[in-house]
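Asker: compute the structure for the input listed below.
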Amino acid sequence: MVRITVQEKCASMGIFLKHTEVLDIINGQGRFEGELSSVESRYRSDNPESLKEIPVIRAYRDFYWKLGIDPTKTRPSGEALRRRVVRTGKLPRINDIVDAGNVVSAETLISIGIYDMNKMKGEPMLVLSSGGEKFEGIGNKVEILPPAIPIMIDGEGKVMHIFPHRDSVLTSVDMSTRDVLILGAGVAGIDPSLVEEAVRLTAKLLSKIGGKIAHEVQ
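Answerer: Next up is the predicted model:
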């Protein structure tokens, strides 16, 4: 079982995590088309401006403002997915593992991260950056991080994630991924049971395509 340490400085900001692992997945494409289509049909006619009144989104937005991030420009992931459905009628199709996370995030509005366990070393930690760490975001160039940013690092200090909205290409899921860490990102104002349920739902979806859930959500 993976154990994730949350530094006290991060916990004092209201940050908490829920996680589990799913093992021996055979990744593919298209096996969650029904779930993706169901989410699309439920939310494509929503008013996107009403999303900011939903307590979960409001909590993420408040947290973003505290970090100095404008949530009207950089959206919390669940909100971004819902807005995409309204704008285009469709969720992205990436691969089965990523699609499972997007289905649950769009439905629950909880930010879900999924990481290839074979690309990470040791036990992850959520810490505040010291400044100078390198971060290679998915689809972006390498950045040098400023201090006091909440980040998840692996046992070698590799930056896996900028909490709660950006993941690194270094531990990202691809078609060869078999074993994953599923992470639910919680902040002050969000019920921990909702974050726990979002992680559980993601793991349950991945179990439908052969994955073995390693343990109950922690």
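
Asker: only C-alpha atoms from now on, for both contacts and neighbour counts.
Answerer: Will do.

Asker: which parts of this structure are helices?
Answerer: Assigned helices in the chain, in chain order: 8-11, 33-43, 55-67, 77-88, 96-108, 192-207 (criterion: DSSP state H).

Asker: just the residues contacting the third one, thanks.
Answerer: Identification of contacts with helix 55-67 by CA atoms under 8 Å, 6 or more residues apart in numbering yields 51-52, 70-71, 75-76, 78-79, 109-110, 149, 187-190.

Asker: nearest to residue 89 among these?
Answerer: Nearest to residue 89 out of the contacts of helix 55-67 is residue 79 (CA to CA; 14.3 Å).

Asker: could you pull up the residues touching the nearest residue to residue 181 once chain neighbours are set aside?
Answerer: Leaving aside its chain neighbours, residue 181 sits nearest to residue 21 (4.5 Å; criterion: CA to CA, 6 or more residues apart in numbering). Shown in contact with residue 21 (CA under 8 Å, 6+ apart): 1, 2, 179, 180, 181, 182, 203, 213, 214, 215.

Asker: which of those residues has the most neighbours?
Answerer: Ranked by the number of neighbours (other CA atoms under 10 Å), the contacts of residue 21 place residue 203 first, at 30 neighbours.

Asker: these two touch, right, residue 6 and residue 123?
Answerer: No. Residue 6 is beyond contact range of residue 123, at 11.2 Å (criterion: CA atoms under 8 Å).

Asker: between these two, which is the more surrounded one?
Answerer: A direct count of neighbours by other CA under 10 Å for residue 6 and residue 123 places residue 6 higher, at 19 against 14.

Asker: I'd like the structure of this one too, to check against the first:
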Amino acid sequence: MYRQIKMSPQVETHLDGVKVYGLHLHLTPVDPDAKLEFKKEWDEIHSKWRGKTKAEVASEPLMAAYQEFYQRIGLNPKKYPPSVQNLIQRFFIKEDLERLPLIHPIVDAVNVAALQHLVPLGVFDAECVIGDIHLTFTQGGEPFQGLGESELEALSEGLLVLADDDKVLSRFCYRDGESQKITPDTHTIWLLGCQVPGVAEDVVKDSLAAGLDYLNRGYRCEKQLISVD
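Answerer: Okay, the predicted model is just below:
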């Protein structure tokens, strides 16, 4: 059901025990006028984390596993917490749920699943992809336009990126690219989940399944077959 995303030999060697699983999906709205809501799920997440300190959130075993992964790819998890930890600490430890991290129904569905399972999930518009996707390290100088940025930047050497056959799509687990963002015109997506040491494969796949279930509330999701060399 899930495809394992290819990695360069260098990534496989340096990040032993890390695997990325994905679903390539075509989405058709069930009712274009309906609004996809997750109030019950947001409230449940808030109830679980309300009143916790940032330190208590960070000490959860799954959070710690992804912090270790961040360190392995050269990121400081105290300065740049993994995405699930960051969302919980920003929105859900407060006594009152003052606002929600709402972006787009597709992204919101995936974020709910990630927050429930404590596994960072990624979703992006697959129409931007040329060829196949894979994980690799930058050689240095690759152009990349980060989400929300108006200009391209040249990436330094040795950064872990998700790329296609033509370009860098994201700094993996750190920053998405402008070209792949979910928009109202998005119809085909990649949904990704990352397994790291200390996190069981089933936990990651269960989180992906939950994301698919939430997407099914508002979309008819058809799995797209990708030829693999």
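
Asker: residue contacts, the residue nearest to the spatial centre of the second structure?
Answerer: Geometric centre of the second structure, nearest residue: residue 122, 1.9 Å, by CA atoms, centre = their mean. Listed by CA under 8 Å, 6+ apart, the contact partners of residue 122 of the second structure are 110, 173, 190, 191, 192, 193.

Asker: which among these gets closest to residue 92 of the second structure?
Answerer: residue 110 (16.6 Å).

Asker: so what corresponds to the closest one in the first structure?
Answerer: Per TM-score structural alignment, the equivalent position to residue 110 of the second structure in the first structure is residue 101.

Asker: list the contacts of its match.
Answerer: Contacts for residue 101 of the first structure (CA under 8 Å, 6+ apart) come out as 112, 113, 114, 202.

Asker: tell me the spacing between the second one and residue 191 of the first structure.
Answerer: So that's residue 113 of the first structure. Distance of residue 113 of the first structure to residue 191 of the first structure, computed by CA to CA, to the nearest Å: 18 Å.

Asker: repeat that for the last one.
Answerer: Taking CA to CA as the criterion, residue 202 of the first structure is separated from residue 191 of the first structure by 17 Å.

Asker: okay, the two: which has more neighbours?
Answerer: Neighbour count, other CA under 10 Å: between residue 202 of the first structure and residue 191, residue 202 has more, with 26 against 12.

Asker: aligned partner of that one in the second structure?
Answerer: Residue 202 of the first structure maps onto residue 211 in the second structure, by TM-score structural alignment.

Asker: and its match, how far is that from residue 2 of the second structure?
Answerer: Distance check for residue 211 of the second structure against residue 2 of the second structure: by CA to CA, it reads 13 Å.

Asker: returning to that earlier point: which residue in the second structure lines up with the residue nearest to residue 181 of the first structure?
Answerer: In the second structure, residue 21 of the first structure lands on residue 24 (TM-score structural alignment).

Asker: quick one: that match from residue 3 of the second structure, how far?
Answerer: 9 Å.

Asker: wait, what's in contact with residue 127 of the second structure?
Answerer: Contacts of residue 127 of the second structure (CA under 8 Å, 6+ apart): 180, 186, 188, 189.

Asker: identify the farthest-apart pair in those.
Answerer: Pairwise distances across the contacts of residue 127 of the second structure (CA to CA) peak at 10.9 Å, for the pair 180 and 188.

Asker: intersection of neighbour lists for those two?
Answerer: Jointly contacting residue 180 of the second structure and residue 188 under the rule CA under 8 Å, 6+ apart are 125, 126, 127.

Asker: the first structure: which residue goes with the last one?
Answerer: In other words, residue 127 of the second structure. Aligned partner of residue 127 of the second structure by TM-score structural alignment: residue 118.
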